[in-house]
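Novice: Dropping the sequence and predicted coords here.
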Amino acid sequence: MKKLLLVGSILGAGLLPNAAMAQAGPNPEEASRGSGTQARVADDNVIMVTAQRREESLQDAAIPIVAATGEQLSRAGVADVTQLGKVAPSLNIVNQAGSATSFFIRGVGNFNNNNLSDPAVAFNFDGVYVGRPSSTAAFMDVQRVEVLKGPQGTLYGRNATGGAINVIPVHPELGEFGGFVHAGYGNHDSYELSGAINAPLGDSVALRLSGIINGHDGYFADGTGDAENLALRGQIYAEISPAVDVRVLAEYSTRGGNGPGGNLIGAYQLTPNVFLPPNTPTTIPNWTYTAAPASVAEPFSGLYTPQSLAYLGQFLAAPLFSRANAPAYPSIDDEIWGVNAEFNVDLGAAQFTLIPAYRKQELHNIYSLGIFQGALQDETAEQVSLEARLAGSVGLLDYVTGLFYYNEKTTFRASFNQWSLQNNGNARNETESMAAFARLVANVTDQLRIVGGIRYTDDQKSIDATQPSLAAICVAATPNCSTVPSIPFRPTIEESIAAINPALFVSGLTPLQVPLGVPVPYFADPSQPAIMIRGNTIVKDESSFSRVTWRGALEYDLSDDNLLYASYESGYRSGGFNITFGRENYGPEYLDAYTVGSKNVFFDGLLQLNIEGFIWKYRDQQVSHIGLDLSGASAFFTENIGRSTLQGIDVDFALSPTESTTISGSVQYLDASNDAYVYQVPDTNTRPAPFNFVTPLVGCPYTGSTVQTSRGPLATYAVNCSGTRPINAPAWTARLGLEQVVELGELSLVGNVDGFYRSTRELTISYLPTSRSGEDLTLDASLTLRPADENWFVTAYVRNLTNEDVLTNYTSGTPNVISVSYEAPRTFGVRAGFDF
């Protein structure tokens, strides 16, 4: 907090402008809300949002929402969804590995991003729900982005427990010829070239074409953390008649480069020959943490430097306890296509809208993060959706009702190699979701409105998967097979075995030549005996989930400029599958959200002040972790383990003391606790019962026990993290800032100083002392020169001015070596553009 107060005093009021507050204002089109006083902090830049399926100003929307225009996103350096945290104070984004991206709102989010689960925070592009978090659209030619906090689903798209992100592109305009060309260059050889053109094709048809190419060199010394992106979009809009219009959009984008980078910061090592009996009341016993040398742990040094590879090679990867040799170098090669349309028909008494859509993505990623020798992901996902809505008014009632259909089919091939363990997954999944929804607004008086929404959802899911596996296990009296080579990283088990010198299999047989589950002697040195065991998990299953969710709210206008609201909304996210024996399914999760708020304009538009209080009750939350399946093998799977309470307050403001000065910001306080949070982890000792327990590497209390498996009783631990703070749920988040405009004759000079503060947050469910982020404080600054007619601009910028090392991800692998990822370091450059 000291950092926050220091910078607050420097700026006189705060650090970073809240995009929603800086531009919000009353909606002049809503007579029922009154004309309102045009806020001076907003001038003509009122943000119009459609999160409630009606056009209204952000200040009139009686829901927890943050919005930012395309210009604000560009100024903040938000080039894609991974950087949205710059404009949405309660949104934490983690780029985990390859193309995987996780969104967390107030501690509610995804622990994994495979195609076996649904997103906790829904992503919608141009009104279309996007099922795969990696299939998010490029941020080019964007009209605005809306971030909704809390359960979603009663109005559109699929259900989500944490919230929704809506990206709305700029649409074609009739009778207008124009466009823009923007370019930029900065350090790390960052580059950007983007443009759009809007052209009339007669009086009733318009075309809009957009494109962007951008990228940068790696932020890490080993070349990782780079980007190579391309996106193209075309739209055509036609007014077929005074009552009928249609718009069709098609887009194509690619992502390339080496993917996210990371650093090795240290390792936890088991104290030799120390075993404790079950139920020992200690935390993290028998484990010693040693920090990596400065040449390895220095932020942005990377995982693949000679120093990091030499450091990693010191450690033994269980259960083979052999050397962790060099991991595979990462790469990303993704393609995404999308086509969607919007048909609108004015029926006189009602408006009918139809939105058909098709999307496809192909991902080809390799990564390691220091926890894998290599991970390969080849995935194809296709989705088809159709939404139909009818909206209108009857007397005092405004209504929206509709139907939604969604079908997604995915196929993937994956290979995960942890030196002495390799799993290969091949799966076909299908999700079919159907929903009916309705929303009524009763305008009881000119000031009072009663809102009710309801949705019935039916989800049908199926999976057909096989997962061959290979384990190399040291069976020496003292587990140490440092001279035994680890399993080679290859796309399949067969290829990995073929890459091993046949002479190392002393029986003369390879694991492919013996039945599944039968050990094969594997020696590099007779004094260090090892075995290999091949297995295969087959999952062919179907699941059905259904739920009624609803929303109730009251809205009351104290005046034209002051709004009070209160609401309750229930949330649901369907269950899914694991490719794991005995744990093939997990159930839905649920969230109940209670909200009270007030949106206000004071002093003839000098000040906007919005306050929101909330209580979220989160139960049966889906958590992914390493555990013990019922075959006795360690496996990564998702299960319902949690119950949490998340409550707090959001305050947003925008103050304009002069015509040329704007001070704005937002602060969120979040009181969050895991009321119940218990999960099982396997004993790391590989000896069969009777056995000595090896305590797990976690920061929560635990008790030891046994579990019956197909291999007999095996050791396990119940880890109890109840009372801890949820993942990615900082107590304090603040965004504050200052904008100053200086008139220079026919030119304007606009200066911005922006910042962002987050208090310490937990990064993993292991709750280790080293997995806490620490406080984050970053500052951005920019200076823009533009003429009075605003048809061109030149901007100089610097982001992360103080070059803070902001942690975003924390992982530990088989050798218990810890790797971390960071947000971008200090970047600076120049952007220029011309609008015509």
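Specialist: Received, thanks. Numbering: from 1, shown residues only.
Novice: from here on, contacts and neighbour counts on C-alpha atoms
Specialist: Will do.
Novice: longest helix of the protein?
Specialist: helix 2-11 (DSSP state H).
Novice: another structure for you, compare them:
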Amino acid sequence: MMVILNNRRSRICAAVLTALLAQQAVAQESDEQSNETTNQVGLEVIEVTAQKRVQSLQDVGISVTALNAAAIQRYGIDDISRIELITPGVAFGFVGSDAKIAIRGANSNNTFADNSSIAGFFADGVYRPRASQQSQAYFDVARIEVLKGPQGTLYGRNTFAGAVNLTTNKASLSGFDMGVKLGYERFNRQSTETFINQPITDELAVRVAVQTLRSDGYIKNIGPAGDLGQEDSFNYRFSSYWEPSETFDATLRFTSINQKGTTPGIFSAEGLPAPVNQDGITDFRGQSLDSGNPAPGSAGTDSAFGRPNEVSYDVENNRDNQEDNITLELNWDLNSITVKSISSYTDFSSALDFDGDFSPNPGYVYYWDEEVDSVTQELQISSNSESDLFWTTGAYYSKDQIGFGFSQFRTQTNASFDTFTDTQGRDFTLFDGTELIDPFGNGSFSDYTDFQEIDVTTLGLFFQGEYSVSDALTLIAGIRYNEEEKDTTTSFGTSKASDGSFLSGVSEFGLNGRPIDLFNYTVSQNRSGSETFDIVTWKIGFNYDLNDDSMLYASGSTGFLSGGLNSNGSSFDQQESEAWEVGMKNRFLDNSLQVNFAFYMNEFSDLVTQRLIFPEGDGSTAITVSENAGSSDVIGFEAEINWLPADNWFINAGLSLMDAEYDTFGVTNPFQLNDGSLKAEVNNGLLVLDGITPPWSPEMTLSFGAGYEFDLGDRGTITPYLQFYYSGEYDTDDVSTYASQLQDSYTKTDLRITWRSTDETLSLEVFAENLEDEEVLARTNVGGNNLVQGSYLHPRNYGVKLRYHY
């Protein structure tokens, strides 16, 4: 193992050395050709706010992938799901409505209950606390920034491995503006996006943006219910900008997100084959795969297990996600300092239904409910003078009231069948009249629900300074204090009154609504708790300008993932990260070639795993709790290239080389087999995964894109653009030892052809994405009864988009 590790890390170090030598050679060539190349079209300056102020991307001493509006259009970015295709070191998975982003060997496998994403998501400077808020559709977006590495100093909580900044267009005083985008894609996906910007006075302007999405499902359901992944969304944003003087401005935004349709799962979208040993018993070491359905109530039916993006369900897997947010940003220029205030209120809720037995048999439904009321206030004060010291200091406060719960309800029947032949050829009568005959002894009726409420109060105080030792050298240091107070209570719900009768809206044949609205909830005894978490994070580093076009930087930084409270009142500690990075940012060949690369080493500690326990005294069944269980080390190299080699050409490329492994880590064995040979591999009841690669950590990813703009004279331009992506294999579950969760290496290729009118007011785009139609596992987990569950990324897509910009 050590030889393999050293070889991998040697390759990464060799890549760094090669990049440094290439940089020196290209720099020399650039100097020699600078007087000869006078007609070269230069790369535009991309402005970012990664360091809480507006800077050029090339002046920021951290790894940032930044996409402006043109790049967002070029890469077909409609939400977070395609970010990985053009961001080295980033991988994307999902389950239900939760985004499962991974950055540089850190993953977001645990986002249910009081667990957070490893990457903070910020919309117009406001943090969104739940992973389900990260997967909303993008519209009227000005810029997306993906910050890689811990951002604990300026961003605070839950930027353990990085952050994603989404900046929307604000109202402008520059004049009337409007635009319309219409799209039609595979699976009957119809989209519209419209914006209107209108100055009201010389000081006040307003902007309105509206988006609609409608589609059939991309996961085919051969059962009696509808397809999964249907969209039915109506989203809008109203913003106003007021600038009464040269020293003060205010931006008010109100955004409403309404996503309906059908969910691609709660814990997953579909069942996967389970690993079995030579005796036919489920075993994480098993080399054979069993595609039978082990879920209670399924009677072993073939539910399309092992056939990606195909299921056989009887439940309408409805989704209802809603979010309303109001954000007020105030800016003052007070001569020597500038002051920024960002205030926000967010009301978010998510309700998902799902087929509990993963089969076409009726009577078993899962429910997930989530709601957040969040108030945030951030105050930033920055220096605004010509001195050698630039600093930013500030305070952050938030109050989050979070509720979430999982429920299941299993009826006797609301339909009837005669006989059914299971996967082993046995015939069963499923229903006799209205009574379920249960050949496997699982029982014909059950209900279960837990709803946990958590109040979170967060306080942050931060300072970061940059001191210019000389014209070339700048030293950077920052520190942040973060404190979180959490209080939790858990309620247990039942569908029956104390006399055993069903509550209103509930019967043995089903529910007329959802458990959260119909069941009788009581606070569970001994299942409450409170905890205070505090931590100091820091950053040190330097930027050194080699010349006007090349910067060398190095930094060390720390971050953390919030500690949390389980539904039984127990707690788990904060997860912590420490990262060291050395990189260069360069522009060569008369500003036509941009080469940015970085070498990094990360250490993640107190990583959280999940364990199944059986509380007593409240009538509930087993619950899952989180606990700290290990650490991991990551070493890697990343590079991004943007190049305009000649008039009308543009080329981009990205490379990630990564070696990640657990130092120590353990997970619960999700499968039945637990004989003497297994016990030797268990520590404290957990499978030992020391030395294993964490999920979503491919050793190599590579992207390449190229386009050429053909000039058609007075008929406009036409631009074909080809984008290619390769990923090495990776695991999709923390239990990274069983065969059906492994995602093999794959490629994806996109093709776009765009026509633009001469005045660029009208454009037409024809595109195809994932030409290979790769079936890529997004995330895997094992539920009860050894049911392996998974979700796949989007299959091949194609369509057209028409844009008009006044």
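Specialist: That came through, no problem. From a predicted model like this one, the values you see are computed outputs, not experimental measurements.
Novice: how much space between residue 670 of structure 1 and residue 729 of structure 1?
Specialist: According to C-alpha to C-alpha, to the nearest Å, residue 670 of structure 1 and residue 729 of structure 1 sit 7 Å apart.
Novice: Now for these two: what residues contact both?
Specialist: residue 106 (C-alpha atoms under 8 Å, 6 or more residues apart in numbering).
Novice: which one of these two has more residues nearby?
Specialist: Counted by other C-alpha atoms under 10 Å, residue 670 of structure 1 and residue 729 do not tie: residue 729 has more neighbours, with 27 against 21.
Novice: sec struct for the more buried one, please.
Specialist: Taken by DSSP: H, G, I helix; E, B strand; the rest coil, the conformation at residue 729 of structure 1 corresponds to coil.
Novice: what residue of structure 2 matches up with it?
Specialist: In structure 2, residue 729 of structure 1 lines up with residue 697, judged by TM-score structural alignment.
Novice: Leaving out sequence neighbours, find the closest residue to the alignment partner in structure 2 of residue 802 of structure 1.
Specialist: By TM-score structural alignment, residue 802 of structure 1 lines up with residue 772 in structure 2. Using C-alpha to C-alpha, 6 or more residues apart in numbering and skipping residues adjacent in sequence, the residue nearest residue 772 of structure 2 is residue 748, 6.2 Å away.
Novice: how deep is the aligned residue in structure 1 for the one you found tucked in, by neighbour count?
Specialist: By TM-score structural alignment, residue 748 of structure 2 lines up with residue 778 in structure 1. Applying other C-alpha under 10 Å, we find 21 residues neighbouring residue 778 of structure 1.
Novice: what about residue 778 of structure 1, which helix or strand?
Specialist: Per DSSP states H and E, residue 778 of structure 1 falls inside strand 776-787.
Novice: go on, residue 804 of structure 2?
Specialist: strand 797-805.
Novice: tell me the average deviation of that strand from structure 1 after fitting.
Specialist: Compared with structure 1 after fitting, strand 797-805 of structure 2 deviates on average by 0.9 Å (mean C-alpha distance after the TM-score superposition for structure 1).
Novice: Please identify the buried residues of that strand?
Specialist: Across strand 797-805 of structure 2, burial judged by 16 or more other C-alpha atoms under 10 Å covers 797-804.
Novice: any residues touching that strand, and which ones?
Specialist: By C-alpha under 8 Å, 6+ apart, strand 797-805 of structure 2 touches 177-186, 760-771.
Novice: In strands, which of those residues fall?
Specialist: Within these, membership in strands is found for 177-185, 762-769, as judged by DSSP state E.
Novice: Can you tell me which of the residues you listed are buried?
Specialist: Using 16+ other C-alpha under 10 Å, the buried members of these are 179-185, 762-769.
Novice: one step back: look at the match of residue 802 of structure 1 and say how many residues are nearby.
Specialist: 13.
Novice: show me the contacts for it.
Specialist: 747-749, 796.
Novice: Looking at these, state which has the most neighbours.
Specialist: Neighbour max across the contacts of residue 772 of structure 2 (other C-alpha under 10 Å) = residue 749, 21 neighbours.
Novice: from memory residue 356 of structure 1 sits against residue 383, does it?
Specialist: No. Here residue 356 of structure 1 does not reach residue 383: they are 10.9 Å apart, not a contact under C-alpha atoms under 8 Å.
Novice: The two: which has the busier surroundings?
Specialist: The neighbour count for residue 356 of structure 1 versus residue 383, taken as other C-alpha under 10 Å, is higher for residue 383 (22 against 17).
Novice: With that, I have no additional questions.
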